[in-house]
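*Asks:* With the sequence up front, the predicted model follows.
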Amino acid sequence: MKPDLNILLIEDDPIMGESLMERFELEGFHARWAQTGAEGQRWLARGGFGVVLSDMRLPDMGGDALFRESAASYPVLPPWLFITGYGAVDQAVALLKLGAADYLTKPFDLDALIDKLKLYAQATPPAPAVQDAGLGISPALRRIEAQLPQLAAKARTVLITGESGVGKEMVARAFHCLAPEGEGAPFIAVNCGAFPEGLLEAELFGHERGAFTGAVRTRKGVFEQADGGTLFLDEIGDMPFSMQVKLLRVIQERRVTRVGGEKSIAVDLRLISATHQDLKKRVTQNLFREDLYYRLNVIQIHIPPLRQRREDILWLARRFLLEAAPDKRLSEEAEQTLLTHDWPGNVRELKHAVERGAILANGASIGVAALFGEEVVGNEVVGNEAVGNEAVGNEAVGKKSAPTSSLADFVSQSERRYIAKALDECAGHLGHTATALGISRKNLWEKMKKLGLSVNEAKP
């Protein structure tokens, strides 16, 4: 019986590639053929490969660079075999020390290659796709990831805490996928702070036709929609106090009654709540019900802010870039800037920076200006990186002037512009601005003082 083997072949030589693909087909293997490193990364992100077979020399990057970037982007890689010329043997041996599985020198025996592929494929399960490739590589995220399978098997009520933007929904989705009902069961997410009190009740519990003006049809609430799966209540700390007692009753009874209805409906689901608030403190301030707090806080998972787990920064950035623009790379200067930035908006801010960089960068390399140059006016981008016909300062297209300040100063100035712009858009309202930036009001206040932004004129 032939093994069910999925191979990713990364080879730019058309003759070699066609020969290998023909042999793989004869063996009954499933194979994908990428002819550049970037194309190989796109296939690798989809997951499911038992073995990667890559040439050491590719048209857009070296095989060693491809392996190093992939190893930095994924916690688990399939066995990786290299095809190399005699002159690159030392390079291949060095990669073995970094985790590569094996290498073959040209010319090689095809039967020996097939035997190696079968051997390595049987020893290791297929690598996961990028969205399933873990939560992070920092010790804190590894601990959370290690606990999730056990928690998902038994826990029905979970509270996830952490600053805005740290990835609470990402953890909730991972929890859901590991639950016994798993894939195929509904995962419904709702932001409790995004609805006025009157609309939040109908959003959570549903409503009957005619229950209020505009209720032209009966609608299920998110509790009913999540029946048999997982309901994720984000920003539970912002829920109006009067709504909390209604939520408590539903959690206790596992039954909901639609607005305008009389019949109670049984629901069976996992409830995951999340907040950036200190719920214990809000309990003492009479802003959050103590009995509801204890109902929600059966199992608590705390996610540290990104600045406290800097090991995750480049790992996440490369994942985001692979999804947004797999043909582009972060420059060394850009990577260093990412590592030193404070990330007040956490993972959400990092994702937006990478996506912005992928759009604004000229060419395949993403620099600091593309990542942090928020203000685009006409054909100019603040930070001397042009997307139109002229760069700031009347420089020629693509030509950058010599830096006039330190990298830290540039990042600080970019952050100041970003916060000032958000304040302007929110009419100086601190609470609204903090929400828009994904940080706490206290954090925003401290940053404004540090960056020399007026705190006296801002509205509380």
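*Replies:* All right, it came through fine.
*Asks:* going forward, measure contacts and count neighbours with C-alpha atoms only.
*Replies:* OK.
*Asks:* contacting residues around the closest residue to Glu203 other than its chain neighbours?
*Replies:* Leaving aside its chain neighbours, Glu203 sits nearest to Gly221 (5.2 Å; criterion: C-alpha to C-alpha, 6 or more residues apart in numbering). Applying C-alpha atoms under 8 Å, 6 or more residues apart in numbering to Gly221 gives the contacts Ala202, Glu203, Leu204, Phe205, Gly206, His207, Arg258.
*Asks:* next, the one to line up against it:
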Amino acid sequence: MTTESCNNDILVVDDEESMREFLTIMLHREGYRTDAVADGVQAVARLKEQAYDLIISDIKMPRLDGFGLLKHIQERSPETAMIMITAHGSTEQAVEAMKEGAYDYITKPFKNEEIRLIVKNALERKTLRQENRELKKELGRRYSFGNLVGKSKAMQDLYDLIQKVAGSKVNILVTGESGTGKELVAKAVHYNSDRADGPFVPINCGAIPENLLESELFGHEKGAFTGAHQQKAGLFEVAAGGTLFLDEIGELPAMMQVKLLRVLQEREFRRVGGTKTIKADVRLIAATNKDLEVEVGNGDFREDLFYRLNVIRLHLPPLRERREDIPLLLEHFYRDLSGQESVAVSEGAMRRILDYRWPGNIRELVNVIERCVVLGQSGELTEGALPPNLRGQGAPCPEGLDALPETGLDLDDYLGKIEKDLLLKALDRSGGVRKKAAELLGISFRSIRYRLSKFGIDPDGEEE
């Protein structure tokens, strides 16, 4: 009797009493804890009372046969392994049961050694699958922080910094390109702080009309302006005791920058049209995809407000700069969107996914995965499910022309595509280092920043 055997519970299901007794005695001798019932209905009732690692069941039984029991197990207890017993000459049914999810089958009459081996293998396989699930969970915990996912050094450093600053009261500025997950960073800070039980209130500063933004943030009194039919609490009040997340802070109008600065300095505010001073009991986190230092230099963002916001900066790198995280992200989002435990990705599909530059970052990756879930085969992601631009079927950058097309062409558009293609190739060759890319193209660092910005490509990435 082995220690490993003693940790396994087996249920024998057979309408023949002699078979139940034989299997029970044999399995007890092997050290397994074993129960026995006469049919599938009794087995279902027993499963409500106790979990079993393995079920050995006859196929032909009254009331509920082996196939009915197998279906029940897969719906209610999919982690339980099942072995089917079939009479000699009825192996077709047993093979069909394996297709439906049974681990294996044994044919009457059978040898004791055959049963021992099949039972041992079934339990080992179940243990291995359970260990794999636990390993995946552990990897998920190790390489995630809240809903952030990534094992790259940049993401691991970010997790460490979030843990260090979450418990503080300082203002935080989250930076990164559009679609990198800046709000997820803000939520990770909030839910790891002592304000986690308070509200997390987000607002996109660029999505609210300027004439409504003050009322949205600070609230208003009844009659403060046309249409103010009743008093309204602003988001600074709604977020009291929690965190206020100001997304796209770079879009904040100049007048609102002044008002926000005063709130940060005085930690209090008034509703529009009001005289009562209200304490601002919020933790402020702002985010932007702009270079606020450049905005300050251009006079579009207040320097004093920038320094108030930029006490701690958390930067999210674009997806193209942390490609080692893509398989992990792919697995994470595919599992969430499909409800399946895992996905098999063909070599060709993974190569396309890793080679793509992902200008839309995580947001674009999620959209692609959602498409693959709808169009692809269950549990498998192949090249055919990828959108045309990932399969290299998008409109290619035009090469040199031997002659002007009969229909003519848009010269600015044609030259723009060539310029953008060369910029991207230079960045790829230089490993994303802008200064080296500029040298490859024979232009200045300032010039490559301007050209990248012109095509909507983040010009920031290193200091001049």
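*Replies:* Thanks, I have the structure now. On a predicted model such as this, the values are computed, not experimentally measured, just so you know.
*Asks:* Got a TM-score for the pair?
*Replies:* Laid over one another, the chains give 0.58 as their TM-score (TM-score structural alignment, normalised by the length of the first structure), with 320 aligned residues with a C-alpha RMSD of 4.5 Å.
*Asks:* about what we covered before: map the residue nearest to Glu203 of the first structure across to the second structure for me.
*Replies:* When the second structure is aligned by TM-score structural alignment, Gly221 of the first structure is paired with Gly234.
*Asks:* ok, Val238 of the second structure to Leu246 of the second structure distance?
*Replies:* Distance of Val238 of the second structure to Leu246 of the second structure, given as C-alpha to C-alpha, to the nearest Å: 14 Å.
*Asks:* okay, these two: which has more neighbours?
*Replies:* A direct count of neighbours by other C-alpha atoms under 10 Å for Val238 of the second structure and Leu246 places Leu246 higher, at 24 against 20.
*Asks:* three-state assignment of the more buried one?
*Replies:* What DSSP: H, G, I helix; E, B strand; the rest coil gives for Leu246 of the second structure is strand.
*Asks:* what's the nearest residue to it if we skip its chain neighbours?
*Replies:* Counting by C-alpha to C-alpha, 6+ apart, the residue nearest Leu246 of the second structure is Ala286, at 4.6 Å.
*Asks:* Give me the three-state assignment for the one you found.
*Replies:* Assigned by three-state DSSP, the conformation of Ala286 of the second structure is strand.
*Asks:* Just to confirm, what residue in the first structure is aligned with it?
*Replies:* Checking TM-score structural alignment: Ala286 of the second structure goes with Ser273.
*Asks:* Verify the contact between that match and Val158 for me.
*Replies:* Yes: between Ser273 of the first structure and Val158 there is a contact under C-alpha atoms under 8 Å: 6.3 Å.
*Asks:* and for these two, which residues touch both?
*Replies:* Joint contacts of Ser273 of the first structure and Val158 (C-alpha under 8 Å, 6+ apart) are Leu296.
*Asks:* for the match of Ala286 of the second structure, what are its contacts?
*Replies:* Thr157, Val158, Leu159, Ile160, Phe232, Leu233, Asp234, Glu235, Ile236, Leu296.
*Asks:* do Thr161 of the first structure as well
*Replies:* By C-alpha under 8 Å, 6+ apart, the neighbours of Thr161 of the first structure are Lys168, Ala274, Thr275, His276, Gln277, Gln300, Ile301, His302, Ile303.
*Asks:* of those residues, closest to Ser414 of the first structure?
*Replies:* The closest of the contacts of Thr161 of the first structure to Ser414 of the first structure turns out to be His276 (C-alpha to C-alpha; 25.3 Å).
*Asks:* show me the contacts for the closest one.
*Replies:* Contacts of His276 of the first structure (C-alpha under 8 Å, 6+ apart): Thr161, Gly162, Glu163, Ser164, Glu235, Gly237.
*Asks:* residues near the equivalent of Phe301 of the second structure over in the first structure, how many?
*Replies:* Under the alignment (TM-score structural alignment), Phe301 of the second structure pairs with Phe288 of the first structure. For Phe288 of the first structure, the count of nearby residues is 23 (other C-alpha under 10 Å).
*Asks:* would Phe288 of the first structure count as being in a helix?
*Replies:* No: read with three-state DSSP, Phe288 of the first structure is coil and lies in no helix.
*Asks:* circling back to that earlier point, show me the one in the contacts of Ser273 of the first structure that has more neighbours than the rest.
*Replies:* Tallying neighbours with other C-alpha under 10 Å puts Phe232 at the head of those, with 27 neighbours.
*Asks:* For the counterpart of Gln252 of the first structure in the second structure, which residues are in contact?
*Replies:* Counting by TM-score structural alignment, Gln252 of the first structure lines up with Gln265 in the second structure. By C-alpha under 8 Å, 6+ apart, the contact list for Gln265 of the second structure is empty.
*Asks:* Equivalent analysis for His28 of the second structure, please.
*Replies:* Thr34.
*Asks:* Which of the helices or strands spans it?
*Replies:* Secondary-structure element containing His28 of the second structure, defined by DSSP states H and E: helix 17-29.
*Asks:* Helix, strand, or coil at the residue mapped onto Ser242 of the first structure from the second structure?
*Replies:* Counting by TM-score structural alignment, Ser242 of the first structure lines up with Met255 in the second structure. What three-state DSSP gives for Met255 of the second structure is helix.
*Asks:* Same check on Ser342 of the second structure?
*Replies:* coil.
*Asks:* And for it, the neighbour number?
*Replies:* Ser342 of the second structure: 16 neighbours (other C-alpha under 10 Å).
*Asks:* Quickly note the distance from it to Leu148 of the second structure.
*Replies:* With C-alpha to C-alpha as the criterion, Ser342 of the second structure and Leu148 of the second structure are 18 Å apart.
*Asks:* and the gap between Leu148 of the second structure and Trp358 of the second structure?
*Replies:* 17 Å.
*Asks:* List the contacts of Gly367 of the first structure.
*Replies:* By C-alpha under 8 Å, 6+ apart, the contact list for Gly367 of the first structure reads Leu330, Ser331, Glu333, Ala334, Gly357, Ala361.
*Asks:* re earlier: what is the nearest of the contacts of His276 of the first structure to Ile366 of the first structure?
*Replies:* Ser164 (26.4 Å).
*Asks:* what does that closest one align to in the second structure?
*Replies:* Counting by TM-score structural alignment, the partner of Ser164 of the first structure is Ser178.
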